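A.B. asks: Sequence and predicted structure below; questions after.
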Amino acid sequence: MNRSVTLFTGQWADIPFETVCQKAKSFGYDGLELACWGDHFEVDKADDAYCENKRKILDLYGLTVHAISNHLVGQAVTDRIDQRHKSILPAYVWGDGEPEGVRQRAAQEMIRTAEAAKRLGVNIVNGFTGSPIWHLIYSFPPVTQAMVDEGYSDFATRWIPILDHYQKLGIRFALEVHPTEIAFDIASTRRTLEAIDHHSAFGFNFDPSHLGYQGVDYIGFLYAFAKKIFHVHMKDVAWSKVPTEAGVFGGHTEFGTLGRNWDFRSLGHGDINFEEIIRALNRIGYKGPLSVEWEDGGMDREHGAKEACEFVRRIDFPSSNIAFDAAFEK
């Protein structure tokens, strides 16, 4: 298929931008998906000159960029804000930490992110939305349907004005469907789309790892939302086939702890069926990048990133343009 293979820089934000470019090129990547933290892509600095300089450095290493990602700020737009957010947000978005003020500043920053993306020359912003109702995920004390409805209404009220700006700019927002977000499986994704009347600027950054360990049909997700797949993360996860000490909710354990039901893995070392993902992407006509989001607490990241690039190139086969038995007709 010759889809671009890119590296998401979110897990490399401790390394300067140009060093990441050098490493990504040496690992074999075609380009980068730039995280809006560290010095990789700073929204508050992203004027025309800044974006031109980023492009020059990317060009120097023969790298492309198809998307930027602002998961951290997006999370704060509809979340229940607490001290956790202070550690992930720019100081100018956190401000005094008053929750509604944080949400409003986060919303404005997501609009500025779209404007910066346009100056950089990309039309996809990946990210999170946060959720006002994630804390209601388990229904005890009993959660009424009215409470859930109110959460989706709040999400729509906060995100539709942002999405309207994206639409005017020709930028699309791609939510990474994920626990803690307004959409975290197929059922909640359908409800999310209904809440915003299937807004044309809103779609998905498909990441199978967050669906697989939940027991969600991640291949079915691609077919259910084929027209809304704006971007793809290649990320693996392994989950236990036997009972464990810490279940799907994690037991308040750290990643990598023995006895967990699941953990992220370097590509090809987990349980995600990437061949079926490629077949599904071929069927739905997805031609965008395959972006490696590398996470594996048990493996050196440089070894893993290089191996992951090779894995994606090997697995990304083109679809056939003929019927395999057509030759028999002759």
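C.D. replies: Happy to help now that I have it.
A.B. asks: okay, CA-based contacts and neighbour counts for the rest of this
C.D. replies: OK.
A.B. asks: distance of residue 170 from residue 118?
C.D. replies: 8 Å (CA to CA, to the nearest Å).
A.B. asks: Residue 88 touches residue 72, doesn't it?
C.D. replies: Yes: in this structure, residue 88 is within contact of residue 72 by CA atoms under 8 Å, at 6.0 Å.
A.B. asks: out of those two, which sits in the more crowded spot?
C.D. replies: residue 72 (21 against 16; other CA atoms under 10 Å).
A.B. asks: Who are the packing partners of the helix or strand containing that one?
C.D. replies: Per DSSP states H and E: residue 72 is located in helix 71-75. Applying 3 or more CA pairs under 8 Å, 6 or more residues apart in numbering; DSSP states H and E, we find helix 71-75 packed against helix 99-120, strand 124-127.
A.B. asks: so which of the ones you listed gets nearest residue 219?
C.D. replies: strand 124-127 (20.2 Å; CA to CA).
A.B. asks: I'd like the next helix or strand past that closest one.
C.D. replies: With elements assigned by DSSP H and E, the helix or strand that comes after strand 124-127 is helix 145-169.
A.B. asks: take the one below as the second:
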Amino acid sequence: MRTLKGPSLHLAQFSAAEPPFNSLENIAQWARTQGFKALQIPAWDSRFFNVELAAQSQAYCDDIKGMLGDHGLQISELTSHIFGQLVAVHPAYDALWDASIPAPLRGKPQARTEWAIERMKLTITASQRLGLEDLGTFSGALAWPYLFPFPQRPEGLIDAAFDELARRWRPLLDLADEKGINLCYEIHPSEDLHDGTSFERFYERVDQHPRCRILFDPSHFVLQQLDYLSYLDIYQSFIRMFHVKDAEFNATGRQGIYGGYSDWADRAGRFRSLGDGQVDFKGIFSKLAQYDYPGWATLEWECCLKNQEDGAREGVEFINRHIIEVTNRAFDNFAGAPVDQRQIQAMLGLQHEARP
């Protein structure tokens, strides 16, 4: 068993134009005063991180690590969710994703895909230069609009989508293996990898690639009404990253998991700050300790009600309270006694058994 590392803070939801959220050094100063021990850095946010420079320059990476070290922090992981999402985009979402890419690429899906793949390569290389082992990402989605099987999905549609998804990701997984990095796919609604079954479908198509791993975020399982504790039992060997994020699901006579197109605050399933939702974090932290989870417990703030600074401050205490300092001894050691092989035979009534 292993004691979880943490708390780390995912910066994606804290990036802003105003200090202390407008630069990596400013947010590092703030995060340390809140009690965080590490930062999870979104590679797509140029206010915090220059992914091109990081992939090319060891000096730049060393400077970032040194600056964070001066504030008593380290990098837990990089994340590449926007880049990963854009590796595979269904045409229905082309216009919605145009704002996330350079202007010359807008309206050019093939160029966007090529750009995203190159960005993933840069982020994998940057992770290696930073001395990291795990990289969080999204899978992207080609089949998501066909999630509900009506009208009936034609035979071969989902297979074709996952074949193409695997074709795009396999070279990136191979590069990650070369660089010693695990690609941790966040199991997430709106991604083709959104539950255990879809992850397995993809995993088989990338030939059970040793770098194909999982970022576990229980809030998305609450919204899907999926048993996240059983999920940990099944997939514990794949889980290398952990977003500590709360959620609640309160079905009514008017709406359930689909939410009726409501805004976040009015949905049956919605994200909450840590401790304000329904996730059984005692059960989760217990299982992760039991299964020797090697990574960080990283706070991700996405609450539809509470502001992020309160969520971060309360979240640090919440995570610290749930991290289990694992024992190095058995609780019943006091009752133990040395027993030799002759005594074991006697205990089983085998001392007089004839031996062949």
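C.D. replies: Right, received. Where do you want to start? As the structure is a prediction and not an experimental result, all values here were calculated from the model.
A.B. asks: circling back to that earlier point, which of residue 170 and residue 118 of the first structure has more residues huddled nearby?
C.D. replies: Each of residue 170 of the first structure and residue 118 has its neighbours counted (other CA under 10 Å); residue 118 has more, 19 against 15.
A.B. asks: and among the helices and strands packed on helix 71-75 of the first structure, the most buried is which?
C.D. replies: strand 124-127 (a mean of 26; mean count of other CA atoms under 10 Å).
A.B. asks: Residue in the first structure paired with residue 254 of the second structure?
C.D. replies: Aligning on TM-score structural alignment places residue 254 of the second structure opposite residue 245 in the first structure.
A.B. asks: now residue 305 of the second structure
C.D. replies: By TM-score structural alignment, residue 305 of the second structure lines up with residue 298.
A.B. asks: List the contacts of its match.
C.D. replies: residue 256 (CA atoms under 8 Å, 6 or more residues apart in numbering).
A.B. asks: part of a strand, is it?
C.D. replies: No: note on residue 298 of the first structure: no strand contains this position according to DSSP: H, G, I helix; E, B strand; the rest coil, which reports coil.
A.B. asks: Strands along the first structure, start to end?
C.D. replies: For the first structure, applying DSSP state E gives strands covering 5-8, 31-35, 64-69, 124-127, 172-175, 202-206, 229-234, 236-239, 262-265, 290-292.
A.B. asks: Reformat those as CSV; add distance to residue 190 of the first structure.
C.D. replies: Shown next, in CSV, are these (distance: least, CA to CA, whole Å):
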stretch, distance to residue 190 of the first structure
strand 5-8, 27
strand 31-35, 27
strand 64-69, 23
strand 124-127, 18
strand 172-175, 13
strand 202-206, 11
strand 229-234, 14
strand 236-239, 24
strand 262-265, 26
strand 290-292, 24
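A.B. asks: and residue 314 of the first structure, which of those is closest to it?
C.D. replies: Of all the strands of the first structure, it is strand 5-8 that lies closest to residue 314 of the first structure, at 11.1 Å by CA to CA.
A.B. asks: once the structures are aligned, where does the closest one end up in the second structure?
C.D. replies: Taking TM-score structural alignment, strand 5-8 of the first structure hits residues 7-10 over in the second structure.
A.B. asks: compared with the first structure, how much does the matching stretch deviate?
C.D. replies: Compared with the first structure after fitting, stretch 7-10 of the second structure deviates on average by 0.5 Å (mean CA distance after the TM-score superposition for the first structure).
A.B. asks: Which positions in that stretch come out as buried?
C.D. replies: Judged by neighbour count using 16 or more other CA atoms under 10 Å, the buried positions of stretch 7-10 of the second structure are 7-10.
A.B. asks: and what of stretch 22-38 of the first structure?
C.D. replies: The neighbour-count check on stretch 22-38 of the first structure (16+ other CA under 10 Å) flags 22-25, 27-37 as buried.
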